[in-house]
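**Student:** with the input below, show me the fold.
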Amino acid sequence: MIEEKIKYSTAFTAGALLLRETEAYISAISSMKDFYDGNESIDHNVIPVNAESSKKRLKHEIEKRVIAINNERLLDSFLTLDKNGKNLILFYGICKHYPIIKHFMLEVVLKKWQNLDYELEVTDFTNFLYRKMDFHPELQKITEKSIYKCGQVALKMLVDLGMLKKNKIQKTVISNMVLRECCNAGDLWFLDVLLLSEIEKQEI
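**Tutor:** The predicted model follows:
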């Protein structure tokens, strides 16, 4: 796929991994098959926040991410996994729905890791976003304040995932079951997103 044809969205600023909210959302799904077939809808009132507007906004955001995962087996096992396994699935959905996060991981974070440069700051994301503006006119209307918020939320995702601690990149604990499902779906790139070595990839 030619990158210029990919439309970047920065709507991920609605929230980082949103684990607690997504747990509530997925718990309310009675049949993953019906959900993915479009025959089951989830009420926004299941989202555990107070404001009605926030419930609707977060429900809409979570729904996009869950649909992007597009894997009944992963979602059926979601509630039985530990926190790390759940977070892996959530980040997988984010990377699938938001190519800008996937590309940041592959073009910036992975390259830093390979070059033994473990420092990661908000400016690494904002600079990445500015570079992408030359190829993505849809990014050119974003304000500086919004660009900075994008960087904050992107790094918060990595903190929640266990890949960033005190602005230092590190590997997170992986779930082989989750990663095998990602590979079976053809998304081998997710192993690179998680900074796995060639030996670790082969073990998956």
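**Student:** going forward, measure contacts and count neighbours with C-alpha atoms only.
**Tutor:** Will do.
**Student:** and the strands in this protein?
**Tutor:** For the chain, the strands defined by DSSP state E occupy 164-165, 168-169.
**Student:** mind putting these into CSV with distance to T10?
**Tutor:** Compiled in CSV, the strands of the chain are given as follows (distance: least, Cα to Cα, whole Å):
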stretch, distance to T10
strand 164-165, 21
strand 168-169, 22
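**Student:** which among these is found nearest to D117?
**Tutor:** strand 168-169 (8.4 Å; Cα to Cα).
**Student:** D160: how many residues sit nearby?
**Tutor:** Look at D160: counted by other Cα atoms under 10 Å, it has 18 neighbours.
**Student:** and K145, by the same measure?
**Tutor:** 8.
**Student:** break down the protein into its helices, ranges please.
**Tutor:** 19-27, 32-36, 52-69, 72-78, 83-97, 99-104, 110-114, 122-132, 144-161, 176-184, 189-193, 198-203 (DSSP state H).
**Student:** now distance to I6 too, for those, in a markdown table please.
**Tutor:** Shown next, in a markdown table, are those (distance: least, Cα to Cα, whole Å):
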| stretch | distance to I6 |
| --- | --- |
| helix 19-27 | 26 |
| helix 32-36 | 24 |
| helix 52-69 | 15 |
| helix 72-78 | 26 |
| helix 83-97 | 11 |
| helix 99-104 | 8 |
| helix 110-114 | 21 |
| helix 122-132 | 11 |
| helix 144-161 | 18 |
| helix 176-184 | 21 |
| helix 189-193 | 17 |
| helix 198-203 | 27 |
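**Student:** to compare against the first, here's the next sequence to fold:
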Amino acid sequence: MVRTEKYDFSFTASSLRLNQMILVAKSIAENKEIDFVNDLGGGKSSTGKRMLSELKKRIAYMTPTELELLLVGDLVTQKQLGFVMVCKSYGFIRDFVIEVLREKLLVFDYQITDGDYITFFRRKYDLHEEMESLTELTKKKIKQVTFKILEQGGLIDNIKSRIIQPQIVDVELMKSIAQDNSYWLKTLLVSDFDIERIKR
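**Tutor:** This is a model prediction of the structure:
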């Protein structure tokens, strides 16, 4: 039997948090302490610690080139990089983007429906025993935050209409991601043709 990767749903506590992610990345690059209580936790120590842990988890997947791009890139590049790191950190979001959004985009279907999400969730539920212990409240939160992250990352227009937004990815960013592993370009909805082209 093939062993299935365990899903981590801790993203429900933090959404994309791009500004805070850049703040943490800067503190790491400059080797400085961050005031996580005030800068990340809104004055609460436990919230700040949790946010710092989640953001460090995402940043840990970055190559030095990607970290540099996060700090000096334009807003679109920063959003896209932040989103790729979310996909690297949380398999559920990665799979939803690659298996649902990207597949729909390839056949020019730009609308994400509740049915798309439910079908995906049920399929994964059968493969991931850790999902059996999720409460109804947690399931609702997972759906809510998943779509919020897609909106914040610019992959959909908004959480209400959920229209997929094809991505224009800067060549420098594409090369940087491809040098690490071109597979991750799929999370930005890049076609196989363009992925092969950037690898040459």
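**Student:** make TSV out of the strands of the first structure and add mean neighbour count.
**Tutor:** Output for the strands of the first structure, formatted as TSV (neighbours: other Cα atoms under 10 Å):
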stretch	mean neighbour count
strand 164-165	18
strand 168-169	18
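**Student:** F78 of the first structure: which of those is closest?
**Tutor:** When the strands of the first structure are ranked by proximity to F78 of the first structure (Cα to Cα), strand 164-165 comes first, at 23.0 Å.
**Student:** so which elements touch the closest one?
**Tutor:** With contacts defined as 3 or more Cα pairs under 8 Å, 6 or more residues apart in numbering; DSSP states H and E, the packing partners of strand 164-165 of the first structure are helix 144-161.
**Student:** and the helix it packs on, what's buried?
**Tutor:** Neighbour-count burial for helix 144-161 of the first structure flags 147-161 (criterion: 16 or more other Cα atoms under 10 Å).
**Student:** and which of those residues is nearest M32 of the first structure?
**Tutor:** So of the buried residues of helix 144-161 of the first structure, ranked by how close each gets to M32 of the first structure (Cα to Cα), first place is L161, at 24.5 Å.
**Student:** give the contact list for the equivalent of the closest one over in the second structure.
**Tutor:** Matched to the second structure by TM-score structural alignment, L161 of the first structure sits across from G153. By Cα atoms under 8 Å, 6 or more residues apart in numbering, the contact set of G153 of the second structure is L16, K79, Q80, G82, F83.
**Student:** one more: K149 of the first structure?
**Tutor:** Contacts of K149 of the first structure by Cα under 8 Å, 6+ apart are T13.
**Student:** if we go to 10 Å?
**Tutor:** T10, T13, V122, T126, T143, L155 (Cα atoms under 10 Å, 6 or more residues apart in numbering).
**Student:** show me which pair in those residues is furthest apart.
**Tutor:** T143 and L155 (18.8 Å).
**Student:** chain center to stretch 49-65 of the first structure, what's the gap?
**Tutor:** Centre-to-centre, stretch 49-65 of the first structure and its host chain are 16 Å apart (Cα atoms, centre = their mean, to the nearest Å).
**Student:** any buried residues in it, and which?
**Tutor:** K55, K56, L58, K59, E61, I62, R65.
**Student:** where's the fifth one relative to L90 of the first structure, distance?
**Tutor:** Computed as Cα to Cα, to the nearest Å, the E61 of the first structure to L90 of the first structure distance reads 12 Å.
**Student:** and what of the first one?
**Tutor:** Remark: distance between K55 of the first structure and L90 of the first structure (Cα to Cα) = 18 Å.
**Student:** and for the second one?
**Tutor:** Note on K56 of the first structure: its distance to L90 of the first structure, by Cα to Cα, is 19 Å.
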